[in-house]
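In: Structure for this input, please:
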Amino acid sequence: MKTVSVTQMAGMLPSNPKFCEWVSTFASGQSVTTDVAAAFIREVCRIRSRRELATDAHARHRFQTILMRQFNDWRTQQH
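Out: The predicted structure follows:
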C-alpha cells in the first residue's frame, strides 16, 4: 500500500464528497465546490498553496491536528 503525503492528501480532499459535506457545515450548510474546499484547507492551515504543507511544519501540524482530526471525528459520527 502506497503512503500518501500530507500534500497529496490536501490535493485530493477537495474532490471528496464527504469532505465537501463537512466543509459545508462551516458554510451554513450551503453546497461547497472543490475550489471552496481547497480554499478552506488553505485558510485553516494558513497557507497560500497546499504545496507549502511539504515545507511548513506549522501548517502541516494544523492540517493534521485541526483539519484532519476534526474531519475524521465528524466522519466517524456519521456512521
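
In: contacts, neighbours, all on C-alpha from now
Out: Will do.

In: Show the contacting residues for the residue nearest to residue 6 when sequence neighbours are not counted.
Out: What sits nearest to residue 6 in space, not counting adjacent residues and going by Cα to Cα, 6 or more residues apart in numbering, is residue 53, at 6.7 Å. Counting by Cα atoms under 8 Å, 6 or more residues apart in numbering, residue 53 touches 6-7, 47, 59-60.

In: now the other sequence, so there's something to compare against:
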Amino acid sequence: MANISQLAGMLPRDPKFREWLSSEAQVEQLTADEAAEVIRTVCQIDSRRALATDKAAAERFHNLLRRPFAEWRAKQH
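Out: Below is the predicted model of the structure:
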C-alpha cells in the first residue's frame, strides 16, 4: 500500500480521479498538473510531502478527496 504522499502523487495521473475532480469542480477535464494543484490547495500544503507530517492536511486529503473519490468510483461499476 502506498503511503499518503505517494498516493497524493499518483492520483493526479489517474484519469478517473481527474474525471471525478473535474466534475466536482465543474470545469473541463483537468490535467495531471492541475489536479495536483487542486490537491495542494484543498489540503492547504505547498508540497504533497507535507501530508506525511501534517496531520490536519492528511485528514483533509482523506475526508475531502480520497474518501469522496473512492465512493464515486465504487458507484461507477
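
In: What does the superposition give as a TM-score?
Out: TM-score of the superposed chains, computed with TM-score structural alignment, normalised by the length of structure 2, equals 0.92; 77 aligned residues with a Cα RMSD of 1.1 Å.

In: Matching the residue nearest to residue 6 of structure 1 against structure 2, which residue comes up?
Out: Mapped onto structure 2 by TM-score structural alignment, residue 53 of structure 1 lines up with residue 51.

In: Report the separation between its match and residue 3 of structure 2.
Out: For residue 51 of structure 2, the distance to residue 3 of structure 2 equals 9 Å [Cα to Cα, to the nearest Å].

In: And for residue 45 of structure 2?
Out: Distance from residue 45 of structure 2 to residue 3 of structure 2, by Cα to Cα: 17 Å.

In: More neighbours: the two, which one.
Out: Neighbours were counted for residue 45 of structure 2 and for residue 3 using other Cα atoms under 10 Å; residue 45 has more, 16 against 10.

In: OK, contacts around the more buried one?
Out: 51, 57.

In: Let me know the secondary structure of it.
Out: Look at residue 45 of structure 2: counting by DSSP: H, G, I helix; E, B strand; the rest coil, its state is coil.

In: Relative to residue 8 of structure 2, how far out is it?
Out: Residue 45 of structure 2 sits 12 Å away from residue 8 of structure 2, going by Cα to Cα.

In: swap in residue 72 of structure 2?
Out: 17 Å.

In: Could you check which of those two is surrounded by more residues?
Out: Neighbour count, other Cα under 10 Å: between residue 72 of structure 2 and residue 8, residue 8 has more, with 23 against 14.

In: Quick one: map the more buried one onto structure 1.
Out: Using TM-score structural alignment, residue 8 of structure 2 lines up with residue 10 in structure 1.

In: what's the matching residue for residue 74 of structure 2 over in structure 1?
Out: Per TM-score structural alignment, residue 74 of structure 2 is aligned with residue 76.
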